[in-house]
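Peer 1: Next come a sequence and a model predicted from it.
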Amino acid sequence: MPQLLQLNSLNLATLIRPGDTVMWGQANAEPLPLTQALMAQRKKIGRFKVMLGIANSPTCLPEHADCVDFMSYCGAGANRELASAGLLDILPSHYSELPALIASGALRIDVLLLQLAPANAEGRYSLGIASEYLLPALEHARVVIAEVNRQAPWTYGERSLGAEDLHAILYTDRAPLENPVSRIRDSDQRIAGHIAGLIEDGSTLQMGIGAIPDAVLSALGEHRDLGAHSGSLGDGVARLMHSGVITNQRKTRDRGISVGGILMGSRLLHDFASNNRAIELRSTRYTHDAQVLASIDRLVAINSAVEVDLTGQINSEVATGNYVGAVGGALDFIRGARDAKGGLPIIALPSTAGAYSRIVARLSGPVTIARSDAGIIVTEFGVADLRGLTLKQRVVKMLDIAHPDHRPMIQAQLDAIGYARFP
């Protein structure tokens, strides 16, 4: 039987060793009482490492680096403060590779902290808000510590947990974290309009997170029999399922079910997903698998980027010298949509960020996605379908979707490079 923990006498040093690597559910799946206790007790434990996902809470702060080494696959959310301070080591891995890295020990996970929904009548706990890479970690961690949160949604997925899977349990009753409401701008709505015009009835959607995906989902109210297969599911998916737009009835895989790895939304989403058999959360091994994705007809993959150059090279990681994004799962889904019958691999981004153009002659950061994988690029000024185009043809298409005020500057940069040497 697992050890029962009490918050007022919680001593994680009896379970976590110096040198351990600790992982927990990202975003709203974070077991907040456990992670806050971990940071508070870091000196008692001794130096250890934390593998972070997206952080929706300020649990990990730069001052905690006195005893903690931080690593992550991304610089999103509260991770940006650690990254700006030079205290976040980045694992530049495709999301689909994380399970194999964990299984091989290349990404060793010693201690796993989970937020679970209470046990059902059969005594089985649900992973609640996230499954994704937590399932592979569960198979390999030496110690599994669970916050069993009375308010966490009970969701269906690949597996549930029993007492035999847990070493210690902390019972709580608190509202899980929620994603803030996206601020949708006029440019986001215009981008969403372009994308909605590309999507056929019966398509299956993969959405990233943020204002543009939210705007796209809001623009699909007149569509019919859409499906969902995504790394994350948000409030927009719940709304479209409730209204009958997302039915999953024309999916060629997992018919009738919206499949995701994590819930990334508000209480509206948590309540809708709880005990709802039309939603299943599964491992990254499934949600990002190349063969699975290629088998989903009319898969529409919609992801964002920091900047795109005139030939279709994509930087999704670094902006103005700061690590703000991730390699993540974008390429997994772009390739999946490319290989799927009738699929659409879409990268969507506003044409500008402040005074800067996001359509550029040359990237200011790394090439996260090669131009050989480029598909459809969308800004508020239109759609550039780069599939099958030469470099010179791509330049023309990309200039057409840049902000008109920046086109002369981009053209001047291009002239300075020269077509023959570009790039």
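Peer 2: Good, I have the coordinates. Numbers count the residues shown, from 1 in each chain.

Peer 1: can we go C-alpha only for contacts and neighbour counts from here?
Peer 2: OK.

Peer 1: all strands of the stretch 101-250 of the chain, in order?
Peer 2: Ranges of strands in the stretch 101-250 of the chain, per DSSP state E, counting those that start in this stretch, are 111-116, 143-149, 156-157, 168-172, 204-207, 227-228, 232-233.

Peer 1: I'd like the distance from the fifth one to the chain centre, please.
Peer 2: Meaning strand 204-207. Relative to its chain's centre, strand 204-207 lies at 13 Å (Cα atoms, centre = their mean, to the nearest Å).

Peer 1: Check the third one too.
Peer 2: Relative to the mean C-alpha coordinate of its chain, strand 156-157 is positioned 19 Å out (Cα atoms, centre = their mean).

Peer 1: ok, now which ones touch residue 44?
Peer 2: residue 13 (Cα atoms under 8 Å, 6 or more residues apart in numbering).

Peer 1: element containing it, please.
Peer 2: Take DSSP states H and E as the rule and residue 44 turns out to sit in helix 42-45.

Peer 1: Past that helix, which element shows up next along the chain?
Peer 2: strand 48-52.

Peer 1: now for that next one, which elements pack on it?
Peer 2: Applying 3 or more Cα pairs under 8 Å, 6 or more residues apart in numbering; DSSP states H and E, one finds that strand 48-52 contacts strand 21-24, strand 68-72.

Peer 1: shouldn't residue 236 be in contact with residue 220?
Peer 2: No - counting by Cα atoms under 8 Å, residue 220 is not a contact partner of residue 236; they are 9.9 Å apart.

Peer 1: putting a second one here so we can go through both:
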Amino acid sequence: MPEQRILHAGLRERVASAAQAAALIRPGETVAMSGFTGSGYPKAVPQALASHIEAAHARGEAFRINLLTGASTAPELDGALAQVDGLAMRMPFQSDPGARQRINAGALDYLDIHLSHVAQHVWFGFYNQIDTAVVEVAAILEDGALVPTTSVGNNKTWLDLAQRVIIEVNQWQPVELLGMHDIYYGTALPPHRRPIPMVRGDERIGQTTLRCDPDKIAAVVLTDAPDRNSPFNPIDADSQRIAGHLIEFLKHEVARGRLPANLLPLQSGVGNIPNAVLAGLGASGLRDLEAYTEVIQDGMLDLLKSGVLRYASCTGFALSPAANEEFRRNLDFYRSRIVMRTQEISNHPEMVRRLGCIGMNGMIEADLYGNINSTHVMGSSIMNGIGGSGDFARNGFLSIFLSASTAKNGTISSIVPMVSHVDHTEHDVAVIVTEQGLADLRGLSPKQRARAVIAHCAHPDYRDALQDYFDRACRDSYGKHTPHLLPEALSWHQRWLDTGTMQAG
């Protein structure tokens, strides 16, 4: 019943259908929606908006919007709007196949930016004003305060800056989430910024709810629909080997006195390899670990439940169906160990540097000198986006990038002479890990880096070719500091496009 979730009398009177709410959004608007890695996104209004757009197109009318979110969302949002050609611009991160296809076909403008930049850039006025915000909540309290759901993302900024707000109250989201969030309202614009008053990742510096002027809320839509929850693939042998190399390295750093016995706060990207690393940490003997990250996935719940992880700070969840059920069954346990923050705090460079986070992120490819491509296939085709990996790579205590050494059944080498797109320069990369081994690049010159990457990370099928390229580059390149043969540097990518494999015939 609405009364159970909408306790503010005035807002209870604004309950509307998804179609009625979506009709408030006009062509050309900039619309900001909640959602981060498939959690906490609006479920009904985007689909109703897609239907409005489709009908408008059938009448020969132009109707597209500019869409901002926290990060990736789900088929009900990105997928539905992309399918009806309803998006003119999308930022800052996406993972939907339909949206990706339109981006790579040149039909959808995409702004792929660091997640820590999104809120502040909107506050700075770098983009259009936000016309409408559509934000999912678990409940509306008597005073109008909004109980966040399974992600916070940029919701605070959207609610603050939007001219009009539509709230989805999702009855699937547990009201017991109240108390898990820490919404900090102390940020300010330059030149009036103050230090963030937090020195530990588990500190609380804000309030447990979001606030919004009730006069801006034009509609409240009741929903009862789950987050997108995709199961993770079983941990394969390569992922286990990658995890083993990394955990051995971290233990070595502890033994050398460069890391404390409980490491430093961990940041982990989403995917099967990071999940394998988290599983490996559970069996490593390390204890009292901490996490200051963007996303909590299955492996972190396991570490919290086993007591290996003391707390986890995040801005959203990315849980499989089984892990989501575990979370909901034991919400009281997790509420005391998880802090959910706004994206501008979870990814803030000030906090990443202060806490000394260990960043562990995936990559598409690395080159001999440690430059990382984490976003583009063959230099031109976007995969998902940079997300928050750069926030942690540039500012963390350690920046670690992980990948299998080959892709596409061995036809692509993840270690190449020169990356086809640069997201993280060699200056921001400390460690590269594949199933073949680990290259510690700290304190190494470019040529020393190349030797370490070839020896420890390259697949045997490509190692000799990489060594041959490097040897000839050292002999024949224009300069000898970072040797490259420019006519050949990207030839591996072109060979794959031409023949379907990077291996020479």
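Peer 2: Now that the structure is in, tell me what you want to look at. Note that the structure is a prediction, hence the values are computed from the model and not measured.

Peer 1: Need the TM-score from the superposition.
Peer 2: After superposition, the two chains reach a TM-score (TM-score structural alignment, normalised by the length of the first structure) of 0.88; 405 aligned residues with a Cα RMSD of 2.4 Å.

Peer 1: how about the strands of the stretch 101-250 of the first structure in JSON lines, adding mean neighbour count and distance to residue 23 of the first structure?
Peer 2: What follows is the strands of the stretch 101-250 of the first structure, written out as JSON lines (neighbours: other Cα atoms under 10 Å; distance: least, Cα to Cα, whole Å):
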{"stretch": "strand 111-116", "mean neighbour count": "26", "distance to residue 23 of the first structure": "5"}
{"stretch": "strand 143-149", "mean neighbour count": "23", "distance to residue 23 of the first structure": "10"}
{"stretch": "strand 156-157", "mean neighbour count": "20", "distance to residue 23 of the first structure": "20"}
{"stretch": "strand 168-172", "mean neighbour count": "19", "distance to residue 23 of the first structure": "15"}
{"stretch": "strand 204-207", "mean neighbour count": "27", "distance to residue 23 of the first structure": "25"}
{"stretch": "strand 227-228", "mean neighbour count": "31", "distance to residue 23 of the first structure": "27"}
{"stretch": "strand 232-233", "mean neighbour count": "24", "distance to residue 23 of the first structure": "19"}
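
Peer 1: circling back to that earlier point, of the helices and strands packed on strand 48-52 of the first structure, which stretch is the most buried?
Peer 2: Greatest average neighbour count among these goes to strand 21-24 (a mean of 25), per mean count of other Cα atoms under 10 Å.

Peer 1: Unless I'm misreading it, residue 365 of the second structure sits right up against residue 375, doesn't it?
Peer 2: No - judged on Cα under 8 Å, residue 365 of the second structure makes no contact with residue 375 at a distance of 9.2 Å.

Peer 1: Comparing those two, which residue is more hemmed in?
Peer 2: residue 365 (31 against 23; other Cα atoms under 10 Å).

Peer 1: State the distance from the alignment partner in the first structure of the more buried one to residue 210 of the first structure.
Peer 2: Matched by TM-score structural alignment, residue 365 of the second structure corresponds to residue 307 in the first structure. Using Cα to Cα, to the nearest Å, residue 307 of the first structure is found at 16 Å from residue 210 of the first structure.

Peer 1: next one: residue 231 of the first structure
Peer 2: The value you get for residue 231 of the first structure to residue 210 of the first structure, if Cα to Cα is used, is 13 Å.

Peer 1: Looking at those two, which one has more neighbours?
Peer 2: Per other Cα under 10 Å, whichever of residue 231 of the first structure and residue 210 has more neighbours is residue 231, with 28 against 18.

Peer 1: before we move on, the earlier item: so the match of residue 365 of the second structure sits right up against residue 317, yeah?
Peer 2: No - using Cα under 8 Å, residue 307 of the first structure makes no contact with residue 317, being 9.2 Å away.

Peer 1: Could you work out the end-to-end span of stretch 183-203 of the first structure for me?
Peer 2: End-to-end distance (Cα to Cα), stretch 183-203 of the first structure: 26 Å.

Peer 1: Tell me the buried residues in it?
Peer 2: By 16 or more other Cα atoms under 10 Å, the buried positions in stretch 183-203 of the first structure come out as 187-196, 199, 201-203.

Peer 1: Can you name the two of these that sit furthest apart?
Peer 2: 187 and 202 (26.5 Å; Cα to Cα).

Peer 1: Tell me which residues touch residue 55 of the first structure, please.
Peer 2: 26-27, 76-79.

Peer 1: still on that earlier bit, can I get the helices and strands packed on strand 48-52 of the first structure in JSON lines with distance to residue 103 of the first structure?
Peer 2: Shown next, in JSON lines, are these (distance: least, Cα to Cα, whole Å):
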{"stretch": "strand 21-24", "distance to residue 103 of the first structure": "14"}
{"stretch": "strand 68-72", "distance to residue 103 of the first structure": "17"}
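
Peer 1: Does residue 90 of the second structure touch residue 107 like I think?
Peer 2: No - here residue 90 of the second structure lies out of contact with residue 107, judged by Cα under 8 Å, at a distance of 11.2 Å.

Peer 1: Quick one: the helices in the first structure, in order.
Peer 2: Per DSSP state H, the first structure carries helices over the ranges 32-40, 42-45, 79-84, 98-104, 134-140, 186-196, 211-218, 235-243, 267-273, 284-287, 290-294, 330-339, 391-401, 407-417.

Peer 1: just so I know, which of those lies nearest residue 345 of the first structure?
Peer 2: Nearest to residue 345 of the first structure, of the helices of the first structure and by Cα to Cα, is helix 330-339 at 4.8 Å.

Peer 1: Remind me what that closest one packs against, helices and strands.
Peer 2: helix 290-294, strand 299-303, strand 344-348.

Peer 1: any idea which of these is most buried?
Peer 2: strand 299-303 (a mean of 28).

Peer 1: list the helices and strands that one packs on?
Peer 2: Using 3+ Cα pairs under 8 Å, 6+ apart, the elements in contact with strand 299-303 of the first structure are strand 204-207, helix 330-339, strand 344-348.

Peer 1: got the buried residues of stretch 183-203 of the first structure as JSON lines, with distance to residue 391 of the first structure columns?
Peer 2: Output for these, formatted as JSON lines (distance: Cα to Cα, whole Å):
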{"residue": "187", "distance to residue 391 of the first structure": "27"}
{"residue": "188", "distance to residue 391 of the first structure": "28"}
{"residue": "189", "distance to residue 391 of the first structure": "29"}
{"residue": "190", "distance to residue 391 of the first structure": "27"}
{"residue": "191", "distance to residue 391 of the first structure": "24"}
{"residue": "192", "distance to residue 391 of the first structure": "27"}
{"residue": "193", "distance to residue 391 of the first structure": "27"}
{"residue": "194", "distance to residue 391 of the first structure": "24"}
{"residue": "195", "distance to residue 391 of the first structure": "24"}
{"residue": "196", "distance to residue 391 of the first structure": "27"}
{"residue": "199", "distance to residue 391 of the first structure": "26"}
{"residue": "201", "distance to residue 391 of the first structure": "32"}
{"residue": "202", "distance to residue 391 of the first structure": "33"}
{"residue": "203", "distance to residue 391 of the first structure": "30"}
